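Engineer: What would the 3D arrangement of this be:
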Amino acid sequence: QQVPPTQLLVMLALILTIFVMEPVATKAYDEGIKPYSENLISYDEAFEKTTDPFKNFMVRNTREKDLALFLRIRHMQNPQSIKEVPLTIVIPAFVISELKTAFEIGFLLFLPFLVIDMVVASILMSMGMMMLPPVMISMPFKILVFIMVDGWNLLIGNLIASVK
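Structural biologist: Have a look, this model is predicted:
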């Protein structure tokens, strides 16, 4: 009851994904798919040229620690270049890295709202209004704080800026 509807969150995620990934997808199309469809390169070369932009994007946005974890799990030595690292290592490392980032962002968003809940609850308790749910009172304050700090702009701007 305190989060935007799922459809809104999915739509926002999809739009931001398209915005962030458009240059990568365009490069993959121009370097891999288009030459292959014009019979200028082989299938294997097209696959490599199409996946390289995505692989480079994922590597740039993956923590070294997460990449090293999956390399260690597969018993692979440290590669000389990123070209030697297979997609089967890069993809799960990228997902784990993004999950960690998402939890960090969620925690940082949660803290100010938790403080508002605690302040409202303590004020209500001191006034002897124990039967009134603090959520009813704190929700307008949470929305007000989010609007006053320009929450959407901060959130979306920092999300997009964090992508390399």
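
Engineer: contacts and neighbour counts: CA atoms only from here.
Structural biologist: Noted.

Engineer: Let's verify the residue in the chain sticking out farthest from the centre: helix, strand, or coil?
Structural biologist: Farthest-out residue of the chain from its mean C-alpha position, per C-alpha atoms, centre = their mean: G128, at 42.8 Å. At G128 the chain is in coil, as set by DSSP: H, G, I helix; E, B strand; the rest coil.

Engineer: Show the contacting residues for E104.
Structural biologist: Going by C-alpha atoms under 8 Å, 6 or more residues apart in numbering, E104 touches no other residue.

Engineer: what about it, helix or strand, and which?
Structural biologist: Using DSSP states H and E, E104 maps to helix 87-126.

Engineer: can you give me how far that helix is from the chain middle?
Structural biologist: 12 Å (C-alpha atoms, centre = their mean, to the nearest Å).

Engineer: Tell me which helix or strand comes right after it.
Structural biologist: Next element after helix 87-126 (DSSP H and E): helix 134-148.

Engineer: What are the contacting residues of that next one?
Structural biologist: Outside helix 134-148, the residues that touch it by C-alpha under 8 Å, 6+ apart are Q2, F113, I116, D117, V120, A121, L124, W152.

Engineer: Could I get the buried residue list for it?
Structural biologist: P134, V135, S138, M139, F141, K142, F146 (16 or more other C-alpha atoms under 10 Å).

Engineer: that older thread, how far off helix 134-148 does the helix holding E104 point, in degrees?
Structural biologist: 120 degrees (axes from the mean of the first three to the mean of the last three C-alpha atoms, to 10 degrees).

Engineer: Now the second one, please; I'll put the structures next to each other:
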Amino acid sequence: MKRLLKAAAIAALLLPIAAHAQEATQAAAQVASQAAAAPAATAIPGALDRAFGSLGGTDGPGMSLSLQLLLVMGLLTILPSLILMMTSFTRILVVLAILRQALGLQQSPPNQVLIGLSLFLSLFVMAPTLEKVNQNAIAPYSAGTVNAEQAIQIAGGEFHKFMIRQTRERDLMMFADMAKAPRFTSQADVPFSILLPAFVTSELKTAFQIGFMLFLPFLVIDLVVSSVLMSLGMMMMSPMVVSLPFKLLLFVLVDGWALLMGSLAASFG
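Structural biologist: This is a model prediction of the structure:
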């Protein structure tokens, strides 16, 4: 009996110690699982922080994940506009739209066809610039020889050369005077804040000049048809209805689409 009482007393003393040890073991296991999950939870933000830190040229902590996503979405929103305004797309699309009006056609070719023609002809015109961007910026960045900031600067320089060739000096000086910028020693010193509006203005001016030359032969046909109808006393008949077949016939006989596409592509030389 004494031995049983002694064993029960020893078990009663050891029971709290065992429970405390079990709780400590569980707490240690929970801490270890949280420590193991922490790197996985912070892997993506850490990678983005390092990416944006290297993009800005700093080694410190980057922006938060929400700001990074906001910046990326904002860049994706304005990227199509920048691409359209920094290439030959604007001039080609405006000329094609003026041609449709000169022919007297309302919805033929439709807008989707005009945009598609402008896009693929722009790719043809911009092919040399895009090849240089790929060779000097994208390929070295993929190989790891340059960082993102250097790749963006090189690609921007190639587009800068294309835009400066198509920009009139008068338009460039107008925006430089409006911005009160100092006199530039070379074309490479012109910032994009001045070059972009000057380039778009020059492209619109060139497009309207080409459109005026396209309008002249079709305007002559309209005048001749109107004079003939007036002389015949057919004042109730619309001259546009009669002149439209003759304008289409003239455009097809001179192979107008080939001439127009070739002239547009050559105008960027």
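
Engineer: hang on, the earlier thing: now do the same for the residue farthest from the centre of the first structure: its match in the second structure.
Structural biologist: Alignment note (TM-score structural alignment): G128 of the first structure maps to G233 of the second structure.

Engineer: same thing with I41 of the first structure?
Structural biologist: Using TM-score structural alignment, I41 of the first structure sits opposite V146 in the second structure.

Engineer: just to revisit the earlier point, show me which of the contacts of helix 134-148 of the first structure is closest to E45 of the first structure.
Structural biologist: W152 (41.9 Å; C-alpha to C-alpha).

Engineer: For the equivalent of the closest one over in the second structure, give its distance to E158 of the second structure.
Structural biologist: Matched to the second structure by TM-score structural alignment, W152 of the first structure sits across from W257. Applying C-alpha to C-alpha, to the nearest Å, the value for W257 of the second structure to E158 of the second structure is 30 Å.

Engineer: So the two - more neighbours on which side?
Structural biologist: Legend: neighbour count by other C-alpha atoms under 10 Å for W257 of the second structure and E158, higher for E158 (18 against 11).

Engineer: Give the full set of residues in contact with the residue mapped onto that one from the first structure.
Structural biologist: Here E158 of the second structure is matched to P53 in the first structure, going by TM-score structural alignment. P53 of the first structure sits next to V24, A25, K27, A28 when contact means C-alpha under 8 Å, 6+ apart.

Engineer: Just give me how far the helix or strand harbouring P53 of the first structure sits from the chain centre.
Structural biologist: Using DSSP H and E, P53 of the first structure maps to helix 43-60. Chain-centre distance of helix 43-60 of the first structure: 20 Å, with C-alpha atoms, centre = their mean.

Engineer: Which of the residues in that helix are classified as buried?
Structural biologist: For helix 43-60 of the first structure, by 16+ other C-alpha under 10 Å, it's A46, F47, K49, T50, T51, D52, P53, F54, K55, F57, M58, V59.

Engineer: mind listing the strands for the stretch 1-150 of the second structure?
Structural biologist: Shown for the stretch 1-150 of the second structure, no strands are assigned by DSSP state E, counting those that start in this stretch.

Engineer: on that earlier part again, tell me the one of the contacts of P53 of the first structure nearest E84 of the first structure?
Structural biologist: The closest of those to E84 of the first structure turns out to be A28 (C-alpha to C-alpha; 19.0 Å).

Engineer: OK, contacts around that closest one?
Structural biologist: Neighbouring residues of A28 of the first structure by C-alpha under 8 Å, 6+ apart: K49, T50, T51, D52, P53, F54.

Engineer: Mind doing that once more with 10 Å?
Structural biologist: The contact partners of A28 of the first structure, by C-alpha atoms under 10 Å, 6 or more residues apart in numbering, come to E22, K34, A46, F47, E48, K49, T50, T51, D52, P53, F54.

Engineer: got a list of what the closest residue to the third one other than its chain neighbours touches?
Structural biologist: Same thing as A46 of the first structure. Excluding the flanking residues, the one nearest A46 of the first structure by C-alpha to C-alpha, 6 or more residues apart in numbering is G32, at 4.5 Å. Taking C-alpha under 10 Å, 6+ apart, we find G32 of the first structure in contact with 26, 40-53.

Engineer: And G128 of the first structure, by the same measure?
Structural biologist: Contacts for G128 of the first structure (C-alpha under 10 Å, 6+ apart) come out as S122.

Engineer: how close does it get to A121 of the first structure?
Structural biologist: Counting by C-alpha to C-alpha, the gap from G128 of the first structure to A121 of the first structure is 11 Å.

Engineer: L130 of the second structure: neighbouring residues, count only.
Structural biologist: For L130 of the second structure, the number of neighbouring residues by other C-alpha under 10 Å comes to 16.

Engineer: and if you look at S162 of the first structure?
Structural biologist: Using other C-alpha under 10 Å, S162 of the first structure has 10 other residues around it.

Engineer: my read: it touches N61, true?
Structural biologist: Yes. Using C-alpha atoms under 10 Å, S162 of the first structure is in contact with N61, at 8.5 Å.
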